[in-house]
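1. Any chance you could fold what I've pasted below:
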Amino acid sequence: MDMDGVLVREEHLVPGADTFVAELRENGIGFMVLTNNSIYSPRDLRARLLRSGLDIPEGSIWTSALATAGFLEQQRPGGSAFVVGESGLTTALHNIGYVLTDRDPDYVVLGETRTYSFEAITRAIRLVENGARFIATNPDEKGPSREGSLPATGAVAALIERATGRAPYYIGKPNPLMMRSALRALGAHSENTLMIGDRMDTDVRSGLEAGLQTVLVLSGISGRDTAELFPYRPTRIMESVGDLVGHTLDPFEAKGTPGSGVG
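-> Model prediction:
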């Protein structure tokens, strides 16, 4: 399941999210919380969720930073990267043995940060121009804050792409790599797994492309009206994860056609 807009909104618990997670545990159903946010490590996110009233183990949190590190470890073990991002990303790369450098790196890796530096972006552009491979943790163009929208990884990646003519390879949702790496971490198979998210363009799409059933919840970004704009549909649309309480063993046993919500 996604985190922001599904379990929490900013620092506030989505009503019923704690009951839903407790019911998963009671029924022995494994779960993984996915987020495209690469700023924080799983330990940081666990602390944030605890403050909101949710006790989620570090091992049940999967970030685009972890997925990016896993991808780079497979592609070029023991490589090097110039990183524009925060500790969640740099820690993940350090943990796979990557060297972080601004001198002839194998990759430029762009992640999320609240303090994008013009100097760092300029350095990234020059390294990409000189042959470094361009990776971005996720394509989200903007993110929420109390004051309004903030530019996110996708927006800054577009700037670098326009300046270099080199498009990045995005690892996070909706790339099915993110979902498949989470499935491996969970030890699960797509046929027996459900994706719950609040965004049609990332959560539902990545779930569909990885072969999962999908639930769109209306507690975050996408509404019923915006869902109609896409050429694909979720398996179900529900108001929030609270509506899944009591249905965790077979969440789609209720009557109704796909995409219609619980009958």
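2. okay, CA-based contacts and neighbour counts for the rest of this
-> Noted.
3. Neighbours of Met178, how many?
-> By other C-alpha atoms under 10 Å, 30 other residues sit near Met178.
4. Excluding chain neighbours, give the residue nearest to it in space.
-> The shortest distance from Met178 to any non-neighbouring residue, by C-alpha to C-alpha, 6 or more residues apart in numbering, is to Gly172 (5.2 Å).
5. all helices of the stretch 101-250 of the chain, in order?
-> With helices called from DSSP state H, counting those that start in this stretch, the stretch 101-250 of the chain shows them at 118-129, 153-164, 176-186, 205-209, 224-227.
6. so the residue nearest to Met178 makes contact with Ser181?
-> No. Counting by C-alpha atoms under 8 Å, Gly172 stays clear of Ser181, with 10.2 Å between them.
7. Pull up the overlap in contacts between these two.
-> Counting by C-alpha atoms under 8 Å, 6 or more residues apart in numbering, the shared contacts of Gly172 and Ser181 are Ala67.
8. So these two - more neighbours on which side?
-> Shown here are Gly172 and Ser181; by other C-alpha under 10 Å, Gly172 has more neighbours (28 against 18).
9. What's the separation between that one and Ser52?
-> From Gly172 across to Ser52, the span is 25 Å (C-alpha to C-alpha, to the nearest Å).
10. same thing with Gly30?
-> With distances taken as C-alpha to C-alpha, Gly30 is found 21 Å from Ser52.
11. With neighbour numbers in mind, choose between those two.
-> Comparing Gly30 with Ser52 by other C-alpha under 10 Å, the one with more neighbours is Ser52, at 18 against 13.
12. one step back: enumerate every residue touching the residue nearest to Met178.
-> 36, 64, 67-68, 137-139, 178.
13. where exactly do the strands run in the stretch 51-200 of the chain?
-> 61-63, 80-84, 99-100, 107-110, 133-136, 142-143, 150-151, 169-170, 194-197 (DSSP state E, counting those that start in this stretch).
14. Second chain to compare with the first, below:
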Amino acid sequence: MSRRREIRSWLMDMDGVLVHEESAIPGADRFLGTLREREIPFLVLTNNSIYTRRDLAARLKASGLEVPEESIWTSANAMAQFLSDQRPAGSAFVIGEAGLTTALHQNGYTLTERDPDYVVLGETRTYSFERITHAIRLIVGGARFIATNPDATGPSLQGPLPATGAVAALISRATGVEPYFVGKPNPLMMRSALNAIDAHSETTAMIGDRMDTDVVAGLEAGLETVLVLTGVTTLEEAERFPFRPSRIVRSVADLIDELG
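-> Predicted coordinates:
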């Protein structure tokens, strides 16, 4: 494990770190409460672009967790900020939900089905064959292809669902064009989150439950990384990766005592 740093701000994944499906993970409420009480900057990160930050704050509250909406950062927020920086006041054809379209609108983007600057692919539970077909034709016609996150599947009570990465692969196969993914594990999302809370990578930690997104994104962005074992990754699975987190803990509850 690497030398322990002084941590002044925290980034953390949501699913598997704070909640499991609709239930709060034991100790998550105390961890978040301590961060708020001591006014320690933090952001909850998620690759899920379906919901707005306000929606996610309400969902977390229903699970017993108090997180202000300004303390939530989604791949949709990172996407909208990135596009606004790259091509201000541009246009996009969007496959996605309110979380993505709202973020784009708030950053000055126009949504259109004709000659857009970008085809933007995000998460949705109702992928339309008609809209996917239209996206393919726009990309073949010259629109740039960009997507929120590379996750191939997402969780549901009934089992895995096809997610953004799987649909992106379909579009890429049909067009020969690979998308640029903005969300984790792209360190771009981590850096946009750091900027959102005016934090520095040297004094920030990333908490996650996935080695292939949370931990690698944190490492590539220069953050201390903490793997929790309350999500999808076991201790044995973590050992199979060619990189390691800075440390491994059972849950966020184990981090409370070091918050100062």
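15. Out of the strands of the stretch 51-200 of structure 1, flag the one nearest Thr122 of structure 1.
-> strand 80-84 (10.7 Å; C-alpha to C-alpha).
16. Return the mean post-superposition distance for the closest one against structure 2.
-> Aligned to structure 2 and superposed, strand 80-84 of structure 1 gives a mean residue distance of 0.3 Å (mean C-alpha distance after the TM-score superposition for structure 1).
17. Packing partners of that strand?
-> strand 99-100, strand 107-110, helix 118-129 (3 or more C-alpha pairs under 8 Å, 6 or more residues apart in numbering; DSSP states H and E).
18. let's see it at 10 Å
-> The elements that strand 80-84 of structure 1 packs onto, with contact taken as 3 or more C-alpha pairs under 10 Å, 6 or more residues apart in numbering; DSSP states H and E, are helix 87-95, strand 99-100, strand 107-110, helix 118-129, strand 133-136.
19. what's the most buried one of these?
-> The highest mean neighbour count among these, using mean count of other C-alpha atoms under 10 Å, belongs to strand 107-110: a mean of 28.
20. okay, it sits on what stretch of structure 2?
-> Alignment of strand 107-110 of structure 1 against structure 2: residues 118-121, by TM-score structural alignment.
21. How far does that stretch sit from its chain's centre?
-> Taking C-alpha atoms, centre = their mean, to the nearest Å, one finds the center of stretch 118-121 of structure 2 at 17 Å from the center of the full chain.
22. circling back to that earlier point, TSV for the contacts of Gly172 of structure 1, including distance to Pro168 of structure 1?
-> Output for these, formatted as TSV (distance: C-alpha to C-alpha, whole Å):
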residue	distance to Pro168 of structure 1
Asn36	16
Ser64	15
Ala67	15
Thr68	12
Thr137	9
Asn138	10
Pro139	9
Met178	16
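23. Identify, from these, the entry nearest to Gln213 of structure 1.
-> Nearest to Gln213 of structure 1 among these is Met178, at 15.8 Å by C-alpha to C-alpha.
24. Tell me the counterpart of the closest one in structure 2.
-> Per TM-score structural alignment, the equivalent position to Met178 of structure 1 in structure 2 is Met189.
25. Same check on Asp201 of structure 1?
-> Checking TM-score structural alignment: Asp201 of structure 1 goes with Asp212.
26. I'd guessed Leu65 of structure 2 sits against Asp29; true?
-> Yes. Leu65 of structure 2 lies in contact with Asp29 (C-alpha atoms under 10 Å); the separation is 5.5 Å.
27. Could you identify the most distant pair in the contacts of Gly172 of structure 1?
-> Ala67 and Pro139 (13.7 Å).
28. which residues do these two both contact?
-> Residues touching both Ala67 of structure 1 and Pro139 by C-alpha atoms under 10 Å, 6 or more residues apart in numbering: 36, 171-173.
29. Let me have the residues you listed in a markdown table, extended by distance to Ala22 of structure 1.
-> Below are these laid out as a markdown table (distance: C-alpha to C-alpha, whole Å):
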| residue | distance to Ala22 of structure 1 |
| --- | --- |
| Asn36 | 24 |
| Ile171 | 30 |
| Gly172 | 27 |
| Lys173 | 26 |
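30. Which single one of those is nearest to Leu212 of structure 1?
-> Lys173 (13.7 Å).
31. Pull the contacting residues for the closest one.
-> 34-36, 63-64, 67, 137-140, 179, 201-207.
32. Kindly report the same for Val232 of structure 2.
-> Here Val232 of structure 2 is in contact with 15-17, 208-211 (C-alpha under 10 Å, 6+ apart).
33. quick one: it from Thr213 of structure 2, how far?
-> Here Val232 of structure 2 is placed at a distance of 12 Å from Thr213 of structure 2 (C-alpha to C-alpha).
34. swap in Ala163 of structure 2?
-> Relative to Thr213 of structure 2, and taking C-alpha to C-alpha, Ala163 of structure 2 is found at 15 Å.
35. just Tyr180 of structure 2 next, same as before
-> 15 Å.
36. So these two - more neighbours on which side?
-> Neighbour count, other C-alpha under 10 Å: between Tyr180 of structure 2 and Thr213, Thr213 has more, with 20 against 16.
37. what residues are up against Thr68 of structure 1?
-> By C-alpha under 10 Å, 6+ apart, the contact list for Thr68 of structure 1 reads 38, 89, 92-93, 109, 111, 135-138, 170-172, 177-178, 181.
38. Pretty sure Asp104 of structure 1 sits against Leu127.
-> Yes. Using C-alpha under 10 Å, Asp104 of structure 1 is in contact with Leu127, at 7.2 Å.
39. Residues that sit against both of the two, list them.
-> Joint contacts of Asp104 of structure 1 and Leu127 (C-alpha under 10 Å, 6+ apart) are Phe82.
40. Quick one: residues contacting whatever residue of structure 1 lines up with Thr225 of structure 2.
-> Under the alignment by TM-score structural alignment, Thr225 of structure 2 pairs with Thr214 in structure 1. With contact taken as C-alpha under 10 Å, 6+ apart, Thr214 of structure 1 is in contact with 1, 193-197, 200, 203-208, 233-237, 259.
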